[in-house]
Structures are given as C-alpha cells and as structure tokens.
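Visitor: return atomic coordinates for the entry below.
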Amino acid sequence: MKFSQLIAALFSVALLLGLSGCEEKEQSKSFQWSGQGTEMTLTYYYKDDKVLRQTANNKFDYAAVGVKSKEEAKSILGPVSQKYQNIKGITEKVDYQDTYALETLNVDYSTVNFADLSALQGAEFTGEVKDGISMKKSEALLKARGFKEVK
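Guide: Prediction:
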C-alpha cells in the first residue's frame, strides 16, 4: 500500500460518517482494524442512533508504509496533520516514535462545522449529515471495511 493511500485511509476511516438519530442515555462502541503494519481503534459515543463524538487512535509502522525514519514521516504527515488544527470541534495530534507514529483524533459532532470537516483530506460522508451522524450506518460502514467491534 502506498504511503499516501495509507494516510488517506487513516484520516478517512477516522471520519467515517452516516446519517441521523434521536435521544437516550449516552453509550459507546469501539471498533478495531489492523493490517499491513497499521492498527486503528475508533470509539463512537452516541445517544439512541445519533453519534455525539468520536475518537480515533491510530498506530502505523514506518517500514510498512515505506518511510525509514520519524523525520521522513513528519515531512509527509505534518502538512496533513496541520490541516486538522484550528478547526472547532476537532483535536488531532501525531506522536512520532522511533519506528512508528501514533495519531489521536477527536471529533465533537455537536460543535464541528461539517463544511470545514468535509474539506479535510480523507473526510468521508455517506448521505446528508445536517441531521447528525447515524451510529447504525457508521457501524455498518465500518464492518463493511473490515473493522471488528470490541466488546
């Protein structure tokens, strides 16, 4: 897998979106995927079917994506990561280790501007998001992409 494709996959999967929801006690569901030197864990916090916020914790080995050092990774990931900064409702950080990088991404759907979010590399929407993000549709999309629910 090319490095740019992996970067797009990391950021897009972190932002997989569906459609709307209702009201109830807040719950959470986590999903994991790993392969080709990459591990992703996504946690959704929701009420009824409406996703309120989401966290993504991604780890990828440099060797698996064709870079040899954290300096190389910073030069490629830095500009992508920078685009996530200063967007209300999003916090994103990449921690570069000797042989791998850890990305943490948090999205608060109650405050994020969906136009700003959709302009980011890898942002992916299914349907119209003006009424919110559907937990059921997000779960179906993740499972179709090979994610497994973590109980």
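
Visitor: going forward, measure contacts between C-alpha atoms and count neighbours the same way
Guide: OK.

Visitor: can you list contacts of the longest strand seen in the chain?
Guide: In the chain, taking DSSP state E as the definition, the longest strand is strand 50-61. Strand 50-61 has contacts (CA atoms under 8 Å, 6 or more residues apart in numbering) with 10, 14, 20-23, 37-46, 99-110, 132-135.

Visitor: does Asn113 touch Asn86 like I think?
Guide: No: using CA atoms under 8 Å, Asn113 makes no contact with Asn86, being 11.5 Å away.

Visitor: to check against the first, give me the structure of this:
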Amino acid sequence: MMKRTLCTLLVGTSFLLGACTQEDTATYEMQQDGIDMTVKNYYVDDTITKQHIETTMSYKTLGYASKEAAREANLDAEQEYNHEAGIRYKANYKRNAIATNLTIDYDKIEHLEALENLQGVTFEVESTNPVQVNKIKTEMLLKENGFKKLEE
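Guide: Here you go, the predicted structure:
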C-alpha cells in the first residue's frame, strides 16, 4: 500500500511540474523604412526556446533592381541557413518584395557561431552550452530597435 501511494504521489508531482513549465509566446512587430518584421518568441520561464521571424522588404529598400537580382544575392544565405541544425529559412520572392520566414529552435542549435550571421535576429545569450537565450534581455533589445509588443 505504501509503494502504491508513493508511486501515485511521484506520478502526480511529475504531472504538476510538467504543467508548470508550459511554453508561452510573445510577439513583436516593427515597420520601418520599407521593412515589415514580426518576431514571435516562444519561451519557458525566462528562457527563449524558439524564435519565428517573418520579414517583408521591398527590393528597392534592399537596393535590388528586380526579384531575380534579390534571389541571386540571397541564394547563399538560403543554403547556409538551412544546413544548420535548428534553423529553417524560406524566402518567397514576390513582385516587388521579398518575404522571408526564419525559425530558430534554440534547443537544437549546436554552435553559437550558427547564429552570428543571421540578419534581423535579436537575442541575448545567457549560456552557450546549451544555447540559452534570455527572454527579458531580448525583449529589451527588440524594444530598443523599434519593435512594439503585440497583445496576445
């Protein structure tokens, strides 16, 4: 009887602890100089676990005469980003603008160097093994760079 009670208590405690570490989200938006950007942070407590970044930029703003020129200039980045564990990048070349989707799963990032050349990514690293991104400091960086937090 004592073993059954102890087992039930352990299972119940594990369930409650799992429920306490629920992943939440916070979304930030910026529109500036022909660039529209939305950053959605997924976090547990004070650690960002994933970021999803959607960006739309006009070719004119980027200094490209056409979508073909933008595609050519962006090709290396597309290939480089998608070869890194934890990083998924997709670009959609529209008539007058490029729309990109970048998802970074920090739990799967093996090396901090994989993040150093990502354009448009704002974060504050607390630890590099494993990569831990601080939610509060990252939020401050986003706001300093003109992002506004959206109500969810």
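
Visitor: returning to what we had before: more neighbours: Asn113 and Asn86 of structure 1, which one.
Guide: Remark: of Asn113 of structure 1 and Asn86, Asn113 carries more neighbours, 14 against 10, as counted by other CA atoms under 10 Å.

Visitor: rewinding a little: what span of structure 2 lines up against the next helix or strand after the longest strand of structure 1?
Guide: As assigned by DSSP states H and E, the chain's next helix or strand after strand 50-61 of structure 1 is helix 70-82. Mapped onto structure 2 using TM-score structural alignment, helix 70-82 of structure 1 spans residues 67-79.

Visitor: stretch 10-19 of structure 1 now?
Guide: Taking TM-score structural alignment, stretch 10-19 of structure 1 hits no residues over in structure 2.

Visitor: could you do stretch 94-102 of structure 1 as well?
Guide: Against structure 2, stretch 94-102 of structure 1 falls on residues 91-99 (TM-score structural alignment).

Visitor: next: stretch 37-47 of structure 1.
Guide: So stretch 37-47 of structure 1 is aligned with residues 34-44, judged by TM-score structural alignment.

Visitor: circling back: now tell me what touches the match of helix 70-82 of structure 1 from outside.
Guide: Here stretch 67-79 of structure 2 makes contact (CA under 8 Å, 6+ apart) with Tyr59, Tyr64, Tyr89, Lys90, Ala91, Tyr93, Lys94, Arg95, Asn96, Ala97, Ile98.

Visitor: could you give the number of residues near the second one?
Guide: Using other CA under 10 Å, the number of residues around Tyr64 of structure 2 comes to 16.

Visitor: for the longest strand of structure 1, what is the distance to the chain centroid?
Guide: Put simply, strand 50-61 of structure 1 sits 5 Å off its chain's centre (CA atoms, centre = their mean, to the nearest Å).
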